[in-house]
Structure formats: structure tokens, C-alpha cells
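Trainee: can't give you the sequence, but here's the structure:
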């Protein structure tokens, strides 16, 4: 699995960070950072949930 972010759409709402804080981080300047662009298998369910929960649909995953 590989995480993709459309930074032109992302508003850094931090929903993804709340659901998968080991994978996503929003800094003090409201920039999203993907800490683990290829998360290990044990995190993939949380990542998929975070991707589905993005209010702007700015995240996607590629298997």
C-alpha cells in the first residue's frame, strides 16, 4: 500500500491524523505530512479508514 495526497485539495483538517497519528501529521503551519508513505500491514486498516474519512477526499491509497 502506498498513500497519495492531493495537496491542492487537502485543507489539513487533521481528520487523518486523528485516526492514524503514526502515519499522518499536520504541522503548526497546517501542512499535512505523511510520516509512513508505505505503512506496514498492521496499520493498513486504520489508514484506509483515515483515507475514507478525509472530508475533502484528498487522500487515496494504491495497492
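Mentor: Arrived safely. Just so we're clear, the structure is a prediction, and the values are computed from it rather than from any experiment.
Trainee: going forward, measure contacts and count neighbours with C-alpha atoms only.
Mentor: Fine.
Trainee: and for the helix ranked longest in the chain, what's in contact with it?
Mentor: Criterion DSSP state H: the longest helix present in the chain is helix 44-53. Applying Cα atoms under 8 Å, 6 or more residues apart in numbering, the contact partners of helix 44-53 are 1, 15-17, 19-20, 23, 39, 57, 59-61.
Trainee: please compare the first structure with the one that follows:
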């Protein structure tokens, strides 16, 4: 599963890290979210979908068929 994170939209709320800690982390210097890899196991999909739904900046999506 490919996850797309638009760091330019990120407002450093940390909601994604709480929802999907195996997929997201935050930079120490500014709190902007980062991905912990390039490709994730399909078992993380519910967590990533939750992270995308609670992201106040709408900066997360799952790349379908890309």
C-alpha cells in the first residue's frame, strides 16, 4: 500500500502518529509528519484511513492503483 503525505499541507497536529504509529512520525524540529517507509503492509490500511480522516489539513491519502 502506497501512502501519500503532503508535507506542505501538514500543520503538525500529530493526529496521524496517534492513529498509525507504524506509518507516521513527526520531525523533532517542527513537528511536521514524515512517513516511516515507502510501501506499507495492507494490514495498516484501517489505521492510515483513520489518520487521513482525522488529519485537519487533509494531507494524507492512499494511492490506489499507482
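Mentor: Happy to help now that I have it. Not measured: the values here are computed from a predicted model.
Trainee: spell out the secondary structure type for the nearest residue to residue 4 of the second structure once chain neighbours are set aside.
Mentor: Excluding the flanking residues, the one nearest residue 4 of the second structure by Cα to Cα, 6 or more residues apart in numbering is residue 61, at 5.2 Å. Using DSSP: H, G, I helix; E, B strand; the rest coil as the criterion, the local structure at residue 61 of the second structure reads strand.
Trainee: roughly how far does residue 61 of the second structure sit from residue 32 of the second structure?
Mentor: Using Cα to Cα, to the nearest Å, we find residue 61 of the second structure at a distance of 16 Å from residue 32 of the second structure.
Trainee: equivalent analysis for residue 9 of the second structure, please.
Mentor: Residue 9 of the second structure is 9 Å from residue 32 of the second structure, by Cα to Cα.
Trainee: hang on, the earlier thing: just the buried residues out of the contacts of helix 44-53 of the first structure, in ChimeraX syntax.
Mentor: Buried subset of those, written as a ChimeraX selection, criterion 16 or more other Cα atoms under 10 Å:
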select :15,16,17,19,20,23,39,59,60,61
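Trainee: which residue of the first structure sits opposite residue 9 of the second structure in the alignment?
Mentor: In the first structure, residue 9 of the second structure lines up with residue 9, judged by TM-score structural alignment.
Trainee: need the contact list for that match.
Mentor: Here residue 9 of the first structure is in contact with 56-58 (criterion: Cα under 8 Å, 6+ apart).
Trainee: kindly reformat those residues as JSON lines and extend each row with distance to residue 47 of the first structure.
Mentor: As requested, these are exported to JSON lines (distance: Cα to Cα, whole Å):
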{"residue": "56", "distance to residue 47 of the first structure": "16"}
{"residue": "57", "distance to residue 47 of the first structure": "13"}
{"residue": "58", "distance to residue 47 of the first structure": "13"}
